[in-house]
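**Student:** Structure of the sequence below:
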Amino acid sequence: MQLRIYQVDAFTEKVFGGNPAAVVPLDEWLPDELLQNIAKENNLSETAFFVKNGDRYLIRWFTPTVEVDLCGHATLATAHVLFQHEGHLGPVIQFYSPRSGNLKVSLQEELMTLDFPKDEVNEIPLNEELKACFSLSPVQAFRGKSDVVLVFQSEMEIRNIQFDLAKIEEIPARGVIVTAKGEVVDFVSRFFGPQVGVPEDPVTGSAHTSLIPIWAEKLGKTKLKAKQLSARGGELNCELLGHRVAISGKAVTYLEGKLFI
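**Tutor:** Coordinates of the predicted model:
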């Protein structure tokens, strides 16, 4: 069996920037074990698989170790593949995830916009378990559906923070997001997910479903510019839309090939 595969750098305008994701089109779903093995072999933070279903696309995302509920950068990468390589017609793509429901990506010129559900985040106590994960102490903590969000005092702290992946892995969450008010953009962040096989994710679209409502309230505005301060880095345009969020960015193709299964 041969399968097409693409590798796309998402939330960037240039190759080797943003967050790389693999995208594998399927005619029908393959066994979960095989999907997981493909993702493990790819060894990227996420591999997205999609199946055309009428006028929409069913989509699932796998890290090298587990299937996840939602992945922004791999959805952006999948939309890029559909727009640029797989012949999708029209400026809007409707996705459906069994784990996250209806998702939409729209294209305007080169900019793609994710329409995702807003996460419900609630402030939680700053306990010693959370503080022990990092060299600096956060000033506030939140819990969303999947992740813990720790707010720090400055962008410089986020850039220079030292972390203990073994302690982060003990936190009962998909991952831990660290964030602060930005110096040039509205807010900055980093994402650590050793719990799901991703030590540090370069650019995490799904994390912004939690970050957008937090910073919209803090800054008193609904349109926000964000930057993820990983080594590769990534920039995102964000907007709070009631119970939904819009996350915009660009993507570029790095690789197109075949898998031999």
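**Student:** From now on I want contacts and neighbour counts done on CA atoms only, so please keep to that.
**Tutor:** Fine.
**Student:** how about the helices in the stretch 51-200 of the chain?
**Tutor:** Using DSSP state H, counting those that start in this stretch, the helices found in the stretch 51-200 of the chain span residues 72-84, 128-131, 155-160, 165-169.
**Student:** for comparison, sequence B:
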Amino acid sequence: MKLTLFQIDAFTHQLFSGNPAAICPLEEWIDEDKMQKIAAENNLAETAFFVKNGEQYDIRWFTPTVEVDLCGHATLAAAFVLYQHLGVKSHEILFYSHRSGQLKVAKDGNLLTLNFPVDQIHDIDFDWGSFKGLSLPAKEVLKGKTDYMFVYENESQVANMKPNFFEIAKLKARGIIITAPGNEVDFVSRFFGPQSGIDEDPVTGSAHTTLIPYWSKKLNKSQLTAKQISPRGGELSCELLGDRVKISGECVLYLLGDIYI
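**Tutor:** The predicted structure is shown next:
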């Protein structure tokens, strides 16, 4: 069987930055074990597979080790492939995930905008005495559906954080977000997910379903600018719309090829 594979850098306007995702369009679903093996072979943060289903596209996302509930950058990249390489002309693409429900991506010039449901977050008491995963305690800890979020005073603390991935992997979560007010943007973040096979994710769209409602409330504004300050880095434009968030960015094609399974 021959399948087409795209590799896209998402949440960036230039190659070798943002977050790379592998996108594999399918005519029909293949065996889940094969999808997981393809994702492991790609060895990227996410590999997304989609199948056209009427007026929408059913989508699934895999890290090298597990299937995940939601992935922003790979959904953005999937929409980019549909618009730029598979001839879709509509203003908006509707995706459906059996784990996360309806997801939308709209196009405005080179900018693609995710429309995702907000995460449900709450403050928690956190035992810093037994947790050695981060080099500095946070001033506030929250828990969402899949991730912990650690809030810090300033961008420097986030940028200089020294994670211990072995210790972070012990937390029962998809991963952890660390965040603080930004120097040049409204907020910055990093994402660590050794539990999901990704020590540090370059740009995590889905984490912004947690970040946007938090910083919107803190800063008393619905439109925000954000940077994920991983080594590759990425830029996002964000908006809170009630129980949904908009997350916008650009994409760039890196690779187009065939895989044989």
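**Student:** related to what we said a few turns ago, include mean neighbour count and distance to Gly54 of the first structure when you put the helices of the stretch 51-200 of the first structure into CSV, please.
**Tutor:** Formatted as CSV, the helices of the stretch 51-200 of the first structure follow (neighbours: other Cα atoms under 10 Å; distance: least, Cα to Cα, whole Å):
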stretch, mean neighbour count, distance to Gly54 of the first structure
helix 72-84, 25, 15
helix 128-131, 14, 45
helix 155-160, 17, 44
helix 165-169, 17, 40
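**Student:** Those: which one's closest to Ser206 of the first structure?
**Tutor:** Ser206 of the first structure lies closest to helix 72-84 among the helices of the stretch 51-200 of the first structure, at 4.7 Å (Cα to Cα).
**Student:** Return the distance of that closest one from the chain's centre.
**Tutor:** Counting by Cα atoms, centre = their mean, to the nearest Å, helix 72-84 of the first structure is centred 12 Å from the centre of its parent chain.
**Student:** how close does that helix sit to the second structure?
**Tutor:** Mean deviation of helix 72-84 of the first structure from its aligned counterpart in the second structure after superposition (mean Cα distance after the TM-score superposition for the first structure): 0.2 Å.
**Student:** helices and strands around that helix, which ones?
**Tutor:** If you count contacts as 3 or more Cα pairs under 8 Å, 6 or more residues apart in numbering; DSSP states H and E, helix 72-84 of the first structure packs onto strand 2-10, strand 19-26, strand 47-53, strand 111-117, strand 251-260.
**Student:** hmm, back to that, quick one: the helices of the stretch 51-200 of the first structure as CSV, columns for distance to Lys40 of the first structure too.
**Tutor:** Below are these laid out as CSV (distance: least, Cα to Cα, whole Å):
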stretch, distance to Lys40 of the first structure
helix 72-84, 15
helix 128-131, 29
helix 155-160, 29
helix 165-169, 19
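**Student:** To Ser248 of the first structure, which of those lies closest?
**Tutor:** Proximity of the helices of the stretch 51-200 of the first structure to Ser248 of the first structure was assessed by Cα to Cα; the nearest stretch is helix 72-84, lying at 8.8 Å.
**Student:** And for the closest residue to Phe142 of the first structure other than its chain neighbours, the neighbour number?
**Tutor:** What sits nearest to Phe142 of the first structure in space, not counting adjacent residues and going by Cα to Cα, 6 or more residues apart in numbering, is Glu123, at 4.2 Å. If you count neighbours by other Cα atoms under 10 Å, Glu123 of the first structure ends up with 14.
**Student:** do the same with the one 3 residues further on
**Tutor:** Neighbouring residues of Leu126 of the first structure were enumerated by other Cα under 10 Å; the total is 15.
**Student:** and it, what is it in contact with?
**Tutor:** 138-141 (Cα atoms under 8 Å, 6 or more residues apart in numbering).
**Student:** Go again with 7 Å.
**Tutor:** Contact analysis of Leu126 of the first structure by Cα atoms under 7 Å, 6 or more residues apart in numbering lists 140-141.
**Student:** do the one 5 residues further on as well
**Tutor:** Lys131 of the first structure makes contact with Ser137 under the criterion Cα under 7 Å, 6+ apart.
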